[in-house]
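S.K.: sequence first, then the predicted structure:
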Amino acid sequence: MQVLHQLPKVRDADLLVGFESADDAAVYRISEHLAMVSTVDFFPPIVDSPDDFGRIAAANALSDVYAMGARPATAMNVVAFPSKLDISILGEIISGAVSTLDSAGCTLVGGHTIEDTGIKYGLSVTGFIDPVNLMTNTGAVVGDRLVLTKPIGTGVVANALKGGRISLKAARPVIKSMTTLNRAASEVAVELGVKGCTDITGYGLLGHAMEMANGSKTNFVFDSAAVPFFDLALELVSKKSNRPGAIANTREYLGTDVIIDESVSVEHHQLLTDPQTSGGLLLSVNESKVDRLMTRLQERSVHASIVGSVVARTEGWSIRVE
């Protein structure tokens, strides 16, 4: 993102969403009622199971499209794979991804592979949307309530799993969350006219919330006691070896833009910047609609939490955690 901001600003009337607002995907208008949504994401394995990794990578890539309120249509593999490894491993990864794409109604149409020293996998995804339904980082409004659709803590759990400090069985509930699509949450949000949304990934809850608050020219206030965390992550985060380096890096990046009250526990403090893979959606919802949204999400088996509020812009900070 720092490099992109050094580039000349794109001047194209049909580019509805570019990189300036740090949104999850680009949106390009095709006609009055149709726009194309484009995104790409790939990363090294965070679990040892090739099938699980493929499912997680696909759900993670699709999430960017869902965060915009769009419907994914096609996907292309982005692969780095060592020639010394058995090609069947790659087959299992892609098979896992395809199973997730199929459940999303998204078609794998090709891709590109390079040789590398380690495995990396992800997808570029193209989706479509009526621009009137767009959800973006600029859509939060003062008075809105903030709703989070998945628990926090995948980074810590994945780090402990890779280090052999927990078993695959112990991590299974977290893996299930990472392989669960944000489709239902997105569809409910669009149905109720939500305009502010981001998905929680590499910058953690506070990092992505700050991008949304700044994009909307508002401030966000979170209730740390209302934020859902994986129980396993709360147990693991106190040990430094389980904490991804991105936790500290993101805190440094946020600087004084984030104020965290002394009453917030050390565990919550750490996990609020835990980098998520295939995390949930953070929705900014009109207060008059939030009860209906929570009911509809529950009906779709999405166990969401109301975690904060949008308040008027005050200089000197973007996020406060109480």
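M.R.: Cool, the structure landed.

S.K.: could you use CA atoms for every contact and neighbour count after this?
M.R.: Noted.

S.K.: am I right that H5 is in a helix?
M.R.: Yes - the assignment for H5 (DSSP: H, G, I helix; E, B strand; the rest coil) places it in a helix.

S.K.: pretty sure it sits against A22.
M.R.: No - if you go by CA atoms under 8 Å, H5 and A22 don't touch, sitting 10.1 Å apart.

S.K.: the two: who's more crowded?
M.R.: Neighbour totals were compared for H5 and A22, and A22 leads with 19 against 10 (other CA atoms under 10 Å).

S.K.: please compare the first structure with the one that follows:
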Amino acid sequence: MVEGVRLTQYAHGGGCACKIPPGELESVVAGLVGGDTARAGGELLVGLDDGDDAAVVLIAAGTAIVATADFFTPVVDDAYDWGRIAAANALSDVYAMGGTPVVAVNLLGWPRDVLPMELAGEVLRGGLDVAREAGCHMAGGHSVDDPEPKYGMAVTGVADPARLMRNDAGRVGVPLTLTKPLGVGVLNSRHKATGEVFPQAVAAMTALNREAARSALEHGAVCATDVTGFGLLGHLHKLARASGVTARVEASAVPYLEGARQALSEGYVSGGTRRNLDWVRPHLDHGAVPEDELLLLADAQTSGGLLVAGEVPGHPVIGELLPPRDGVTVVVR
């Protein structure tokens, strides 16, 4: 890191917490579903309809292409770590669909008159190292002069169309498994405000979801999503809505990173987290679960784990899918 430069201070928000709020986003893309695609190549298997993690196109018998793009503002001050986190986050969308990343291209916005290009090089180096760890080619990309630093990747992968994991394939009676602990949102908010470094959060965000996805597929999972900017409650709401079920979460079974509860108690809650909870609340039955617990469950994650409808050995079961209830998609107890 260039001495004295704190990347998080050059961004209005950090990581996936800077996403456009889910309610606003859904209204914007509502008119983009459907239309005449008769001349398009292949068959679109997964598109915009249910807001899944990536697009999937069948191009030949037994072969589907998985395509996604993801980028965001700095979530940590260290440029190399930010690049690693952003890369792991972008690759995760392919893993969440049951795919294998094949090639990625960089997406970089950089305030070239404000921040040294040396730092941009460190960001790109971090992304390259994680792509190499994933066995994914890195091949160029695109950059623009931007008042606010942004980095991510467009990733293309392959998948077996008969073994996809989709967010609309959840079925009643199936358990819910979470493959990474929550809490990076509040820890990142504290980091941005104070400069404190939380290695446990960096380790979680840079960990690939590759092995968790492989294990989920091996154990028959057909429904999953990754937990990122909309928080556990937001992504679970989308999964339950798309699948026509209600999801139950046992709050006491959800794992958290060390320090997350303390960061929450000291008020390090992002605006994105509060917007997540506001969006889900009309569809939420939380009984006597306190507001602070709900905020942690809605905490805007960056490069979070997989939320799998099914058991994944070595990871905690945090709830199950139940029959649908009018107006309720998520029950927290």
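M.R.: Now that the structure is in, tell me what you want to look at. Computed from a prediction, not measured in an experiment: that's the story for all the values here.

S.K.: counting neighbours, what do you get for the residue lying closest to V308 of structure 2 once chain neighbours are set aside?
M.R.: Closest residue to V308 of structure 2 apart from its sequence neighbours, by CA to CA, 6 or more residues apart in numbering: A224 at 4.3 Å. Using other CA under 10 Å, A224 of structure 2 is surrounded by 33 other residues.

S.K.: which residue in structure 1 aligns with A224 of structure 2?
M.R.: A224 of structure 2 maps onto C197 of structure 1 when the alignment is built from TM-score structural alignment.

S.K.: could you check how far its match is from N159 of structure 1?
M.R.: For C197 of structure 1, the distance to N159 of structure 1 (CA to CA, to the nearest Å) stands at 27 Å.

S.K.: for T149 of structure 1, same thing?
M.R.: 22 Å.

S.K.: quick one: which of those two has more around it?
M.R.: T149 (24 against 20).

S.K.: residue in structure 2 paired with R313 of structure 1?
M.R.: Using TM-score structural alignment, R313 of structure 1 pairs with P324 in structure 2.

S.K.: wait, that match sits on G244?
M.R.: Yes - P324 of structure 2 lies in contact with G244 (CA under 8 Å); the separation is 6.3 Å.

S.K.: strands along the stretch 1-150 of structure 1, start to end?
M.R.: 15-17, 26-31, 34-43, 71-81, 107-115, 120-129, 145-148 (DSSP state E, counting those that start in this stretch).

S.K.: where in structure 1 does stretch 131-144 of structure 2 fall?
M.R.: Aligned using TM-score structural alignment, stretch 131-144 of structure 2 spans residues 101-114 in structure 1.

S.K.: related to what we said a few turns ago, which residues touch the match of A224 of structure 2?
M.R.: Applying CA atoms under 8 Å, 6 or more residues apart in numbering, we find C197 of structure 1 in contact with A67, M68, M135, T136, N137, G139, A140, M212, L281, L282, L283, S284.

S.K.: what's the answer for L85 of structure 1, then?
M.R.: Contacts for L85 of structure 1 (CA under 8 Å, 6+ apart) come out as none.

S.K.: now do it against A248 of structure 1, distance only.
M.R.: In this view, L85 of structure 1 and A248 of structure 1 are 34 Å apart by CA to CA.

S.K.: what of P131 of structure 1?
M.R.: To A248 of structure 1, P131 of structure 1 is 37 Å away according to CA to CA.

S.K.: neighbour count winner among the two?
M.R.: More crowded of P131 of structure 1 and A248, by other CA under 10 Å: P131, with 21 against 14.

S.K.: wait, that one sits on A35?
M.R.: Yes - with contact taken as CA under 8 Å, P131 of structure 1 and A35 are classed as touching, separated by 6.1 Å.

S.K.: now the counterpart of A213 of structure 2 in structure 1, what's its secondary structure?
M.R.: In structure 1, A213 of structure 2 lines up with S186, judged by TM-score structural alignment. Following three-state DSSP, S186 of structure 1 is assigned to helix.

S.K.: S186 of structure 1: how many residues sit nearby?
M.R.: Around S186 of structure 1 there are 25 residues (other CA under 10 Å).

S.K.: surely it touches G69?
M.R.: Yes - using CA under 8 Å, S186 of structure 1 is in contact with G69, at 5.7 Å.

S.K.: spit out the contact partners of the residue nearest to the spatial centre of structure 2.
M.R.: The C-alpha lying nearest the average C-alpha coordinate of structure 2 belongs to T228 (CA atoms, centre = their mean; 2.8 Å). Residues in contact with T228 of structure 2 (CA under 8 Å, 6+ apart) are C16, H235, A300, Q301, T302, S303, G304, G305.

S.K.: after alignment, which residue of structure 1 pairs with the last one?
M.R.: The one in question is G305 of structure 2. By TM-score structural alignment, G305 of structure 2 lines up with G280.

S.K.: does that match touch V147 like I think?
M.R.: No - using CA under 8 Å, G280 of structure 1 makes no contact with V147, being 9.8 Å away.

S.K.: between these two, which one's more packed in?
M.R.: G280 (29 against 23).

S.K.: burial count for the residue lying closest to the more buried one once chain neighbours are set aside?
M.R.: The spatially closest residue to G280 of structure 1, leaving aside those adjacent along the chain, is K150, at 4.4 Å (CA to CA, 6+ apart). For K150 of structure 1, the neighbour count with other CA under 10 Å is 26.

S.K.: do the same with I175 of structure 1
M.R.: With other CA under 10 Å as criterion, I175 of structure 1 counts 23.

S.K.: and it, how far from K150 of structure 1?
M.R.: 12 Å.

S.K.: residues in contact with the closest residue to R210 of structure 2 other than its chain neighbours?
M.R.: Of all residues not flanking R210 of structure 2 in the chain, Y95 sits nearest, at 6.0 Å (CA to CA, 6+ apart). Residues in contact with Y95 of structure 2 (CA under 8 Å, 6+ apart) are P101, N209, R210, A213.

S.K.: burial of the equivalent of S88 of structure 1 over in structure 2, as a residue count?
M.R.: If you follow S88 of structure 1 across to structure 2 using TM-score structural alignment, you land on E118. For E118 of structure 2, the neighbour count with other CA under 10 Å is 11.

S.K.: and G319 of structure 2, by the same measure?
M.R.: For G319 of structure 2, using other CA under 10 Å, the count is 23.

S.K.: all helices for the stretch 201-322 of structure 1, in order.
M.R.: Secondary structure of the stretch 201-322 of structure 1 by DSSP state H, counting those that start in this stretch: the helices cover 204-216, 231-236, 245-254, 266-271, 290-299.

S.K.: switch those over to TSV; also include distance to V79 of structure 1.
M.R.: Converted to TSV, the helices of the stretch 201-322 of structure 1 look like this (distance: least, CA to CA, whole Å):
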stretch	distance to V79 of structure 1
helix 204-216	25
helix 231-236	30
helix 245-254	23
helix 266-271	30
helix 290-299	34
